[in-house]
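In: mind looking at a prediction? Sequence and model below.
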Amino acid sequence: MALIIKSSAFGFVHSAFSFHKYMPDLSYRTDTLEIMDDFDLPSAEITPVLEGLGKMNALFGGHKSIIKSLKKFAVGNGYSVSDWGCGGGDTLIAIAKWAKSKQVDLNLNGVDAAPSAVNYARQQALNYSNIYFTQADVIDEAYLIKPVDLIICSLFTHHFDDERWVKLIQNMEASAQKGIVITDLHRHWLLYHAIVFITHVFTRNAMARNDGPLSVRRGFKKQELLVLLKKAQIDNFKLTWRWPFRWELIIYKS
């Protein structure tokens, strides 16, 4: 019986990895666009992915990581926090729950360019009067986004090529009054295979199966981030590796 179980488990894992018959070259960031980069995706397509991302962020500590970083800025009553690339708004909702538990009054704003994502986020946050959303392109429409104390950005900056990444950081730096907290993917073969496994075993969603591994290929090596930060003329920052294969970038304004 034990042999049969082990054999079945091996076949289960082997079949999951067989979807990708080659190991992509991870020595460079790919510029291949993700399906999610299409701002005109209908709700029927993007909603299941946003739901899945929210669950993953909660399961793998993404929300806790952002909240822990916020504490480094001594966030207090009246602070304003904006989540650029907010997706389904799950990070802001997690922050709102944490702030309520600590009796801290925060003003929370989510920014996303995709109308379907903003509509979904608004529905999810209906019970939170201190959360509002802005539909805007963070590169070309940053003027539509109100300045805030802190900007957060979780698993979002990898969607931009190097030139637009630099512009994004410069826009953030101009808008944030106190600081910026960014978390994003470390481009690594182990993370790539883990994402392939997770997306092919636990979901049948075509977008998740395509964008999950692709997002790793669009992730960063440490030296790449350091070069990009230099191009953006950012020198007051702290870059830290976090489990699971995430970079935490904190930019201080003073």
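Out: Happy to help now that I have it.
In: alpha carbons only for contacts and neighbour counts from here, please
Out: OK.
In: moving C-terminal of the longest strand seen in the chain, what's the next helix or strand?
Out: For the chain, the longest strand by residue count, based on DSSP state E, is strand 176-185. Going down the chain from strand 176-185, the next helix or strand is helix 189-201, by DSSP states H and E.
In: ok now that following helix, how far from the chain's centre?
Out: Centre-to-centre, helix 189-201 and its host chain are 17 Å apart (C-alpha atoms, centre = their mean, to the nearest Å).
In: can you spell out which helices and strands pack onto it?
Out: helix 2-17, helix 206-217 (3 or more C-alpha pairs under 8 Å, 6 or more residues apart in numbering; DSSP states H and E).
In: so which of those comes closest to Gly54?
Out: helix 206-217 (12.8 Å; C-alpha to C-alpha).
In: show me the contact partners of that closest one.
Out: Identification of contacts with helix 206-217 by C-alpha atoms under 8 Å, 6 or more residues apart in numbering yields 26, 28-30, 32, 34-36, 49, 158-159, 185-188, 191-193, 195-196, 199-200, 203.
In: of those, buried ones?
Out: 26, 29-30, 34, 36, 49, 158-159, 185-188, 191-193, 195-196, 199-200 (16 or more other C-alpha atoms under 10 Å).
In: run the chain-centre distance for stretch 28-46.
Out: Worked out by C-alpha atoms, centre = their mean, stretch 28-46 lies 14 Å from the chain centre.
In: in this structure, which spans are strands?
Out: Taking DSSP E to define them, one finds strands in the chain at 80-84, 107-112, 131-135, 148-154, 176-185, 237-242, 246-252.
In: so which of those strands is nearest His14?
Out: Here strand 176-185 is closest among the strands of the chain (C-alpha to C-alpha), at 25.0 Å.
In: below is an additional structure, to be compared with the one above:
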Amino acid sequence: MTSTTSSIRWSPTTPLARIRVAELMDDPALDPREHHAALAGLKRLNAWSKSARILWPSIARLAVDVNAQGRPLRVMDVATGSGDGPMAMAKLARRQGLNINWTLCDCSSRALEVAQQNAHAIGERVNLLRVDLLREQLPARADVVICSLFIHHLDDDTGRAAMRTMASAADVAVGIADLDRSNAGLALAWIGSRVLTRSRIVHFDAIASVRAAFTLEEVQTMAHEAGLHDASVSRVWPARWRLWWQRPVVETTREVRK
């Protein structure tokens, strides 16, 4: 463990080559108490970085249009983890008077239990689906399929596959947000993780995640190769990128009528 940790330690001269190591959070043998503590730490880190607001403006605009048609917007969050991202957006939706139905997907039953607790804590009803995005097709459809802070776990091939799977279940749009691999991102991850949580899991995984992240240019190429042509990819604070892809109007109309 010592050698692995030192190999990803930040310094001003850290190269930007992509380096992937196993994150501690993904260890199936991780003690449940440490897992819950790490999820709580990540929740604070995501709240500080305002992760939920990265995709929210586009989701809110679609919700306004769909609600005007007399129905809720259906949003599916894949690889949801503890669900703190969509639940933060659920709070924003309430404040803005928007009607959204949330479906939370993850391959971990432990994570889904926490997601259910988080939803219950704010009085939000959600649909929970245990599904492995990399091995299964999504068993339901949604207007928008979103994903945050997951793509950096993947290689190029599985990243493209995940994008295709998300697009195949999305009637209208796909939204993805993740870390941007950069020295600034490494610095923010190191400082933020240590200021906001004492979890050793988060301390390690925060740095590992940035080192494993894709750059904006790499994501643009990946999206094009996955068939998400004309996807909009942009940098957002803090040291992240945002991808938003919508089906062509004719194709969207056909999907919604099914």
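Out: Nice, I can see it. Just so you know, these numbers come straight off a predicted model, no measurement behind them.
In: quick TM-score on the pair, please.
Out: The TM-score (TM-score structural alignment, normalised by the length of structure 1) is 0.84; 236 aligned residues with a C-alpha RMSD of 2.3 Å.
In: related to what we said a few turns ago, export the strands of structure 1 to a markdown table and tack on distance to Phe60 of structure 1?
Out: Output for the strands of structure 1, formatted as a markdown table (distance: least, C-alpha to C-alpha, whole Å):
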| stretch | distance to Phe60 of structure 1 |
| --- | --- |
| strand 80-84 | 19 |
| strand 107-112 | 21 |
| strand 131-135 | 24 |
| strand 148-154 | 13 |
| strand 176-185 | 13 |
| strand 237-242 | 11 |
| strand 246-252 | 11 |
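In: which one, of these, ends up nearest to Phe73 of structure 1?
Out: For Phe73 of structure 1, the closest of the strands of structure 1 is strand 176-185, at 7.8 Å, according to C-alpha to C-alpha.
In: any figure for the gap between the residue mapped onto Lys64 of structure 1 from structure 2 and Gly85 of structure 2?
Out: By TM-score structural alignment, Lys64 of structure 1 lines up with Arg53 in structure 2. In this structure, Arg53 of structure 2 and Gly85 of structure 2 are 9 Å apart, going by C-alpha to C-alpha, to the nearest Å.
In: compare the two (neighbour count), which wins?
Out: Taking neighbours as other C-alpha atoms under 10 Å, Arg53 of structure 2 and Gly85 compare with Gly85 leading, 24 against 16.
In: find the nearest non-adjacent residue to the aligned partner of Thr199 of structure 1 in structure 2, please.
Out: In structure 2, the residue paired with Thr199 of structure 1 is Ser193, using TM-score structural alignment. Spatial nearest neighbour of Ser193 of structure 2, excluding adjacent residues (C-alpha to C-alpha, 6 or more residues apart in numbering): His203 at 5.5 Å.
In: number of nearby residues for the one you found?
Out: 23.
In: which ones are touching the counterpart of Leu225 of structure 1 in structure 2?
Out: When structure 2 is aligned by TM-score structural alignment, Leu225 of structure 1 is paired with Val219. By C-alpha under 8 Å, 6+ apart, the residues touching Val219 of structure 2 are Val233.
In: so how far is Pro15 of structure 2 from Val219 of structure 2?
Out: 19 Å.
In: and what of Arg257 of structure 2?
Out: 49 Å.
In: that older thread, burial count for the residue lying closest to the match of Lys64 of structure 1 once chain neighbours are set aside?
Out: Closest residue to Arg53 of structure 2 apart from its sequence neighbours, by C-alpha to C-alpha, 6+ apart: Met89 at 7.4 Å. Met89 of structure 2: 21 surrounding residues under other C-alpha under 10 Å.
In: residue contacts, Met89 of structure 2?
Out: Ala52, Arg53, Trp56.
In: isn't the first one up against Ala90?
Out: This points to Ala52 of structure 2. No: in this structure, Ala52 of structure 2 is not within contact of Ala90 by C-alpha atoms under 8 Å, at 9.7 Å.
In: neighbour-wise, which of the two wins?
Out: Ala90 (23 against 20).
In: what residues are up against whatever residue of structure 1 lines up with that one?
Out: In structure 1, the residue paired with Ala90 of structure 2 according to TM-score structural alignment is Ala96. Ala96 of structure 1 makes contact with Leu106, Leu108, Tyr128, Asn130, Ile131, according to C-alpha under 8 Å, 6+ apart.
In: next: His159 of structure 1.
Out: Here His159 of structure 1 is in contact with Leu33, Glu34, Asp37, Ser215, Arg218 (criterion: C-alpha under 8 Å, 6+ apart).
In: how much space separates the equivalent of Trp102 of structure 2 over in structure 1 from Val148 of structure 1?
Out: Aligned counterpart of Trp102 of structure 2 in structure 1: Leu108 (TM-score structural alignment). In this view, Leu108 of structure 1 and Val148 of structure 1 are 9 Å apart by C-alpha to C-alpha.
In: and for the two, which residues touch both?
Out: Taking C-alpha under 8 Å, 6+ apart as the contact rule, Leu108 of structure 1 and Val148 both touch Ser80, Val81, Ser82.
In: so which of these would you say is closest to Gly179 of structure 1?
Out: Among the shared contacts of Leu108 and Val148 of structure 1, and counting by C-alpha to C-alpha, the member closest to Gly179 of structure 1 is Val81, at 9.9 Å.
In: quick check: the gap between the closest one and Gln223 of structure 1.
Out: Val81 of structure 1 is 29 Å from Gln223 of structure 1, by C-alpha to C-alpha.
In: on that earlier part again, between the strands of structure 1, which gets nearest to Tyr22 of structure 1?
Out: Taking these one by one with C-alpha to C-alpha, strand 176-185 is closest: 20.8 Å.
In: superpose on structure 2 and give me the mean offset of that closest one.
Out: By mean C-alpha distance after the TM-score superposition for structure 1, the fitted strand 176-185 of structure 1 averages 0.6 Å away from its aligned residues in structure 2.
In: that strand aligns to what range in structure 2?
Out: Mapped onto structure 2 using TM-score structural alignment, strand 176-185 of structure 1 spans residues 170-179.
In: got the contact list for that stretch?
Out: With contacts defined as C-alpha under 8 Å, 6+ apart, stretch 170-179 of structure 2 is touched by 54-55, 141-152, 166-167, 185, 209-210, 213-214, 239-247, 252, 255-256.
In: go again using 6 Å as the cut-off
Out: Residues external to stretch 170-179 of structure 2 that are found in contact with it (C-alpha atoms under 6 Å, 6 or more residues apart in numbering): 142-149, 213, 240-247, 252, 255.
In: fine by me, we can end here.
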